[in-house]
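In: no sequence for this one, just the structure:
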């Protein structure tokens, strides 16, 4: 399957490859997935991102057929597969821990899914050789898997999932968890390259935002069994649709603090800040908050224009520093350059109005350009 530059979600006539329609999954009294609807298009690299217990692995297992929804339907290419067993869904699934045969060689492990489906040796050998080269396993093809490192075994597991070219989708359930940190970047790059070359539909579950934002064309952020946002990495970072997305994405996360908004001005305590957009009356919300990334705040000497804040601490984390500042009952994280020298206990805080998000009851409010 050849990869193209075409992005299917830009085509209004494109049909989803996988569809969830009002899917709910309960385990006794616990609702793991709550009335969820989602479209996944052919060729997408999709990430399911969220904290432990948010429902992302449950959703993946519903796609694979390992779990059946309590309510709702699942479609593959317009075909209702809700009750179909795993073996009839034509998917490959790669788990957190390697699923391989230790007594087989690397070649035999990689070839097994093809041999199990009656493929000819003339088809199997070049496919295995090509994939082994891409995964850096070509020197180990004749070695028994039992003698390899955990990293190499997980590469075999990845290869077994990628070896078939006709699968509907390849599902990844946190497959890099057991990989040494210094090798994770290498495998991320290899997976991205394989996706670009072969155009597989890939669905990747992770709680690691770096993995999700590195891999995915689009990221689904889940929280308490619901989808709180679907978007590109840039959209999640710059325009979080929910306060949870704001502070879950980023390190440190978005600063979120109470404010009030009057048309095109924001009031932060006694400070009035002009906004680039005009907002409707927000008095109907129980709470109104501003959200701004630490990268979009700057600090200046206290005599400069801005909001006077108290500096609580300064953490040096290498290429930059993070200043923790206080304004009344609100705290802000501010990213400052490594060479910044903070003197004294106070500073002037300057917020970039172009990067201020306004939230009503945790949901982002769209303004209108002034």
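Out: Here it is on my side, so go on. Treat the numbers as computed from the prediction; the structure is a model and nothing was measured.

In: all contacts plus neighbour counts: C-alpha atoms, from now on.
Out: Will do.

In: and the residue nearest the centre of this structure?
Out: residue 212 (3.3 Å; C-alpha atoms, centre = their mean).

In: verify the stated contact: that residue with residue 47.
Out: Yes. Shown here, residue 212 and residue 47 form a contact pair, counting by C-alpha atoms under 8 Å, at 5.6 Å.

In: quick one: the helices in the stretch 1-150 of the chain?
Out: 56-64, 106-115, 121-135, 150-162 (DSSP state H, counting those that start in this stretch).

In: could you export the ones you listed as a markdown table, including distance to residue 304 and mean neighbour count?
Out: Shown next, in a markdown table, are these (distance: least, C-alpha to C-alpha, whole Å; neighbours: other C-alpha atoms under 10 Å):
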| stretch | distance to residue 304 | mean neighbour count |
| --- | --- | --- |
| helix 56-64 | 47 | 23 |
| helix 106-115 | 64 | 22 |
| helix 121-135 | 55 | 15 |
| helix 150-162 | 53 | 22 |
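
In: in stretch 266-285, what's buried?
Out: For stretch 266-285, burial by neighbour count (16 or more other C-alpha atoms under 10 Å) applies to 266, 268, 273, 275, 276, 277, 278, 279, 282.

In: please flag which of those sit within helices.
Out: With helices taken from DSSP state H, there is no overlap with those.

In: quick check: buried residues in whichever helix or strand the residue nearest to the centre of the chain is part of?
Out: Using DSSP states H and E, residue 212 sits within helix 209-215. Buried residues in helix 209-215, counted by 16+ other C-alpha under 10 Å: 209, 211, 212, 213, 215.

In: another structure for you, compare them:
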């Protein structure tokens, strides 16, 4: 296991990038603690796999350094970094038994037979592979083969880190949910350093202690699930995390008030001070879960029109029209129907403000 540091790291596939758009990874500094579980989360093409491959040594960064426990490993090949990597599709030996597949990395490193047996049995039990240990891998389902790949990544207790590149892509949806939970349990038991790449926010938020959110080659926030949900530092995080994502409304701030299509929202003193002199686009952000709805006008509410109301049993998912904008809300109950006039409350303590997509208040 290792503490992983990225110092002034950036990567461009062009030899001489002419600007920020040419960078697959924009400059970043980051540190991941020994024994932590981290997820790299973002849409396809945002740089997640490039960053993972730089950590593993499959790609050499064009700028900056990679350190394991303070040692510079930037120029070392993958085999010299003492890492394990699990890919999207199973990488196993079909002609070997499940036991031999799991034992292979340990035999290569000269482990004693008794120690190999004990470790393989431990990992197989964690992944519920014990009944298949004597079977050839070729006769197993794709799900089972990917579980073997996971086991091969987890079987060595001395690795600096285990890197997962969307390892549950080929897994059945129900088994995927079980394996996410199982990986979390394995992390707590084995205390390995795990880095997990995914575009699925549910996978990232249920697996990782810290989630690194990326877009267009840039790390826009690193934090816990609660931090990303309640305090997104960038409009992309607000939009990408949550279902539906955060409401993001362009606004004009003047005289201590945020103006949105004729609606006026008073600002607190601290928020108003943070927005004074702001240069660029100002955006109000609020989660659908935090919006309140009243049938009659109340102090602090704004008028809107219900456009869609769907009762999902556990909650009501509604959409409201405010001028040219649509606001989504998750409510415990709602008596209004599409077309009804309503009055929305945006609690000040749950309302965030962004300047050029970065949170300032």
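Out: Sure, I can see it. Since we're looking at a predicted model, the values are computed, not measured.

In: thinking again about what came up before, what does the residue nearest to the centre of structure 1 correspond to in structure 2?
Out: When structure 2 is aligned by TM-score structural alignment, residue 212 of structure 1 is paired with residue 204.

In: got the contact list for the closest residue to its match other than its chain neighbours?
Out: In space, and not counting its chain neighbours, residue 204 of structure 2 is closest to residue 39: 5.5 Å by C-alpha to C-alpha, 6 or more residues apart in numbering. By C-alpha atoms under 8 Å, 6 or more residues apart in numbering, the residues touching residue 39 of structure 2 are 195, 196, 197, 198, 204, 207, 208, 210, 211, 212.

In: now the helix or strand containing the second one: how far from the chain's centre is it?
Out: With elements delineated by DSSP H and E, residue 196 of structure 2 resides in strand 194-198, which encompasses its position. Here the centre of strand 194-198 of structure 2 is set off from its chain's centre by 9 Å, with C-alpha atoms, centre = their mean, to the nearest Å.

In: what residue in structure 2 is paired with residue 295 of structure 1?
Out: With TM-score structural alignment as the criterion, residue 295 of structure 1 matches residue 289.

In: neighbours of its match, just the number please.
Out: Burial of residue 289 of structure 2 is recorded as 18 neighbouring residues (other C-alpha atoms under 10 Å).

In: list the contacts of it.
Out: 329, 330, 331.

In: for the first one, give its distance to residue 91 of structure 2.
Out: Residue 329 of structure 2 is 44 Å from residue 91 of structure 2, where distance means C-alpha to C-alpha, to the nearest Å.

In: same thing with residue 318 of structure 2?
Out: 45 Å.

In: next one: residue 220 of structure 2
Out: Distance, residue 220 of structure 2 to residue 91 of structure 2, using C-alpha to C-alpha: 32 Å.

In: residue 201 of structure 2 now?
Out: Distance, residue 201 of structure 2 to residue 91 of structure 2, using C-alpha to C-alpha: 25 Å.

In: ok, now residue 306 of structure 2?
Out: Taking C-alpha to C-alpha, one finds residue 306 of structure 2 at 52 Å from residue 91 of structure 2.

In: and residue 74 of structure 2, by the same measure?
Out: Relative to residue 91 of structure 2, residue 74 of structure 2 is positioned 25 Å away (C-alpha to C-alpha).

In: repeat for residue 107 of structure 2
Out: Taken as C-alpha to C-alpha, the span from residue 107 of structure 2 to residue 91 of structure 2 is 17 Å.

In: any idea what residue 22 of structure 1 aligns with in structure 2?
Out: So, by TM-score structural alignment, residue 22 of structure 1 is matched to residue 8.

In: for the nearest residue to that match once chain neighbours are set aside, the count of nearby residues, please.
Out: Distance criterion C-alpha to C-alpha, 6+ apart; nearest residue to residue 8 of structure 2, sequence neighbours excluded, is residue 64 at 4.7 Å. Around residue 64 of structure 2 there are 16 other residues, counting by other C-alpha under 10 Å.

In: returning to that earlier point: take the buried residues of helix 209-215 of structure 1 and lay them out in CSV including distance to residue 330 of structure 1.
Out: Below are the buried residues of helix 209-215 of structure 1 laid out as CSV (distance: C-alpha to C-alpha, whole Å):
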residue, distance to residue 330 of structure 1
209, 26
211, 31
212, 30
213, 29
215, 35
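
In: from these, which is closest to residue 255 of structure 1?
Out: Residue 255 of structure 1 has its nearest neighbour among the buried residues of helix 209-215 of structure 1 in residue 209, at 17.4 Å by C-alpha to C-alpha.

In: give the contact list for the closest one.
Out: 49, 249, 250.

In: ok, residue 74 and residue 91 of structure 2, which is more surrounded?
Out: Legend: neighbour count by other C-alpha under 10 Å for residue 74 of structure 2 and residue 91, higher for residue 74 (20 against 16).

In: what's the more buried one aligned with over in structure 1?
Out: Aligned partner of residue 74 of structure 2 by TM-score structural alignment: residue 82.
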